[in-house]
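[1] Attaching a predicted model along with its sequence, questions to come.
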Amino acid sequence: MLKIQEIREIIKLVDSSSVDEFVFEQDDTKLKLKKHNGQTVVAQAPVAVQAAPVVEAPKAAAPAPAVEAPKAPEAPKAEKKEVVADANLHKITSPMVGTFYSAPNPESPAFVKVGDQVGEESIVCIVEAMKLFNEIEAEVTGEIVEILVENGELVEYGQPLFLVKEA
């Protein structure tokens, strides 16, 4: 199974090249990248399972892996919150499509709450994609100002999860 960082690197390389289509298969993993009208389309699914829907990445945003279910109905709420956000705040965004979890398990407290201080390597949440639990790091030092999604909510690639006031 490819790590998310490896997938991101492959996407960047394909996006910056003149290659229009790229297919990678290894064991039960298949990664297929296609460019259409300057946009990169990404799909990754186990070979044994029926193909997952392909989600196109917007041209302005960095291309990213998109797998799993179609857009969640909650997505418009998150976009409304994003518009209201202060321009001086850093957004921690979802690096993939999946399910947002604020804690490592239902009995544990949340990784972070509003007002908590975080460092660059602080784990702020988990995003589950294809039965893999991916720990999401803050990547900045600062204070959590707002949590933009609910526990168990489906999130899209690039969807803001947290707002952080950088220190």
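    Perfect, I can see it now.
[2] Could you use CA atoms for every contact and neighbour count after this?
    Will do.
[3] so where's the longest helix in this protein?
    Ranked by number of residues, the top helix in the chain under DSSP state H is helix 4-16.
[4] Quick check: next helix or strand after that helix?
    Later in the chain than helix 4-16, the nearest helix or strand by DSSP states H and E is strand 21-26.
[5] ok, and here's another one to check against it:
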Amino acid sequence: MNFKEIKELISILDQSSLTEINIENKGSKITLKKEKEIITQQVTAASVQPVPQASPVSGVTAAADTNDTATDTDNLKTINAPMVGTFYKAPSPEESPYVKVGDKVTADTTVCILEAMKLFNEIQAEVNGEIVEILVEDGQMVEYGQALFKVK
């Protein structure tokens, strides 16, 4: 490959949601990677405002009880999809999943694979904690920024 072709590949990678490109051509091999941006969200009970709903029978507005004590969801983080792709919980159907509920993870723990355009991208946790919930099914399409795991 010449410099111009490599520069074009870099531009394509930069403008796409892909995180890695592997090319083999006439005995030469090139791998291009870019840093992943993981967006984590924390939802607290105080930040969610209840929406009053009208009762269909009497027309009276009902409000949610706002005096509830905070739940365990206050300190949960999410691991979100850094790209659009197909979610796989294991490297292959015959192997065990990367993580399951109750597993401890560190920032560099691989938690799943996202496949995009026949490229398989290993996704790291980017947070430390314990997996408390897996939010997507194996083989499910996921969107950019979609929550994949809840971590405590």
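    Perfect, I can see it now. Everything quoted here is computed from the prediction, not taken from an experiment.
[6] Tell me how they score on TM after superposing.
    For this chain pair, the superposition-based TM-score is 0.55 by TM-score structural alignment, normalised by the length of structure 2; 97 aligned residues with a Cα RMSD of 2.9 Å.
[7] Which residues belonging to the longest helix of structure 1 are considered buried?
    Ile7, Arg8, Ile10, Ile11, Val14, Asp15 (16 or more other Cα atoms under 10 Å).
[8] Between those, which sits nearest Gln39 of structure 1?
    Asp15 (8.3 Å; Cα to Cα).
[9] quick one: what's aligned to the closest one in structure 2?
    In structure 2, no residue is paired with Asp15 of structure 1, using TM-score structural alignment.
[10] With adjacent residues omitted, what lies nearest to Asp15 of structure 1?
    Thr40 (6.7 Å; Cα to Cα, 6 or more residues apart in numbering).
[11] What residue in structure 2 is paired with Lys131 of structure 1?
    Using TM-score structural alignment, Lys131 of structure 1 lines up with Lys118 in structure 2.
[12] Report how many residues lie close to that match.
    9 (other Cα atoms under 10 Å).
[13] Where does the residue nearest to Asp15 of structure 1 sit: helix, strand or coil?
    Here Thr40 of structure 1 is strand, with the state taken from DSSP: H, G, I helix; E, B strand; the rest coil.
[14] That one: neighbour count?
    24.
[15] I'd assumed Glu146 was in contact with Leu89 of structure 1.
    No - the criterion here is Cα atoms under 8 Å, and Leu89 of structure 1 misses it with Glu146 at 9.9 Å.
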